[in-house]
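[1] Here's a sequence, model it:
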Amino acid sequence: MSSKKNKNIHFKLVGIKTSQFAIIEDNFKKEEDTDLNVKVNYGVDPDNHGVAVVFNVRFDCNKKPFLILEVEHHYSIKQEDWNSLLSEDGKTLNLSLDLARHLTVLTVGTTRGVLHSKVENTPYHQLILPTIDLTQFIKKPIDITLKA
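    Coordinates of the predicted model:
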């Protein structure tokens, strides 16, 4: 098992998609504090040896969302490395903690840039996605069930 954890996994970024973007102007009050909520999900495309990281950002004001952004990164894993990530029964893809964090760091950085691009020269230009310590956010390896 330790050889899986320490093995270099060869991958490439093959797609970026902004799957959600919305501003709900009525929920934003400039004089009020804002809260940030983030979520990350993982997906898999076994036919193309693909892994997706979906990062969702929501800015709230008075517990009501006023900006929602979701960015997807699609990665292709090299064939030999893909096989090494599969469980023995072939029903689960196992992303090591390091690999999950690495792929997510790349996605978070892109999300930060997308947010900047979307709000530049708008009343929301002061919104910046802060740095996120993914060692506190992702604490265990990610197992993704492959659909039959």
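[2] From now on I want contacts and neighbour counts done on CA atoms only, so please keep to that.
    Will do.
[3] in the helix ranked longest in the chain, what counts as buried?
    In the chain, with assignment by DSSP state H, the single longest helix is helix 97-119. Across helix 97-119, burial judged by 16 or more other Cα atoms under 10 Å covers 98-101, 103-105, 107-108, 110-112, 114-116, 119.
[4] Do a quick rundown of the helices in this structure.
    2-6, 79-85, 97-119, 134-137.
[5] Including distance to Leu13, could those helices go into a markdown table?
    Below are the helices of the chain laid out as a markdown table (distance: least, Cα to Cα, whole Å):
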| stretch | distance to Leu13 |
| --- | --- |
| helix 2-6 | 21 |
| helix 79-85 | 15 |
| helix 97-119 | 9 |
| helix 134-137 | 20 |
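[6] Out of those helices, the one nearest Asn56 is which?
    Checking these against Asn56 by Cα to Cα gives helix 97-119 as the closest, at 8.6 Å.
[7] List the contacts of the longest helix of the chain.
    Helix 97-119 is contacted from outside by 5, 9, 18, 40, 53-55, 69-73, 125, 127-129, 134-135, 138-142, using Cα atoms under 8 Å, 6 or more residues apart in numbering.
[8] Now show me the structure for the sequence below, then we'll compare the two:
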Amino acid sequence: MVNILFRFEQESKPFIIIKIACYFTVAPNDWEQFKSFNSTSVIVPQGFATHLAMLTIGTLRGVLHAKTENTAFNRFIIPTFNVTGLIHSDIIFNV
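    Model (predicted):
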């Protein structure tokens, strides 16, 4: 699951807050490759995590557009930005 929250603010006051969660399924063979050798943690590679974040941000853009359709808020967009700057290393989950 990837959660993304985005806030639009004016004078430090939010006027749009949107948060979504996207759930992804990982093939069992691929999931096995994420397990560490000592089986006490799962390591999600940085590139894969970045790809999931990119998909989630794209989905967030679509949700924002759909939820604000036919309102004055529909003119606000989430700009493009370098998603690779959000995730700096592999993500490790201890189990």
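[9] From the contacts of helix 97-119 of the first structure, which land in strands?
    Thr18, Val40, Val53, Val54, Phe55, Leu69, Glu70, Val71, Glu72, His73, Ile142 (DSSP state E).
[10] Which residue lies nearest the spatial centre of the first structure?
    Per Cα atoms, centre = their mean, the C-alpha nearest to the average position across the first structure is that of Phe55, at 3.2 Å.
[11] can you tell me how far it sits from Leu106 of the first structure?
    10 Å (Cα to Cα, to the nearest Å).
[12] for Ile142 of the first structure, same thing?
    16 Å.
[13] Then Asp81 of the first structure?
    Using Cα to Cα, Asp81 of the first structure is found at 19 Å from Leu106 of the first structure.
[14] related to what we said a few turns ago, from the chain's centre, how far out does the longest helix of the first structure sit?
    When distances are taken as Cα atoms, centre = their mean, to the nearest Å, helix 97-119 of the first structure is centred 6 Å away from the chain's centroid.
[15] Pull the number of nearby residues for the counterpart of Ala72 of the second structure in the first structure.
    Under the alignment (TM-score structural alignment), Ala72 of the second structure maps onto Pro123 of the first structure. For Pro123 of the first structure, the count of nearby residues is 10 (other Cα atoms under 10 Å).
[16] how near is Pro123 of the first structure to Asp89 of the first structure?
    52 Å.
[17] Return the residue of the second structure aligned against Asp60 of the first structure.
    Checking TM-score structural alignment: Asp60 of the first structure goes with Glu9.
[18] looking at it, its match is touching Ile16, isn't it?
    Yes - here Glu9 of the second structure reaches Ile16: they are 7.2 Å apart, a contact under Cα atoms under 8 Å.
[19] between these two, which one's more packed in?
    Ile16 (14 against 11).
[20] Report the contact partners of the residue nearest to that one when sequence neighbours are not counted.
    Excluding its sequence neighbours, the residue lying closest to Ile16 of the second structure (Cα to Cα, 6 or more residues apart in numbering) is Phe8, at 5.1 Å. Applying Cα under 8 Å, 6+ apart to Phe8 of the second structure gives the contacts Pro14, Phe15, Ile16, Ile17.
[21] Now check the first structure for the residue matching Asn82 of the second structure.
    Checking TM-score structural alignment: Asn82 of the second structure goes with Asp133.
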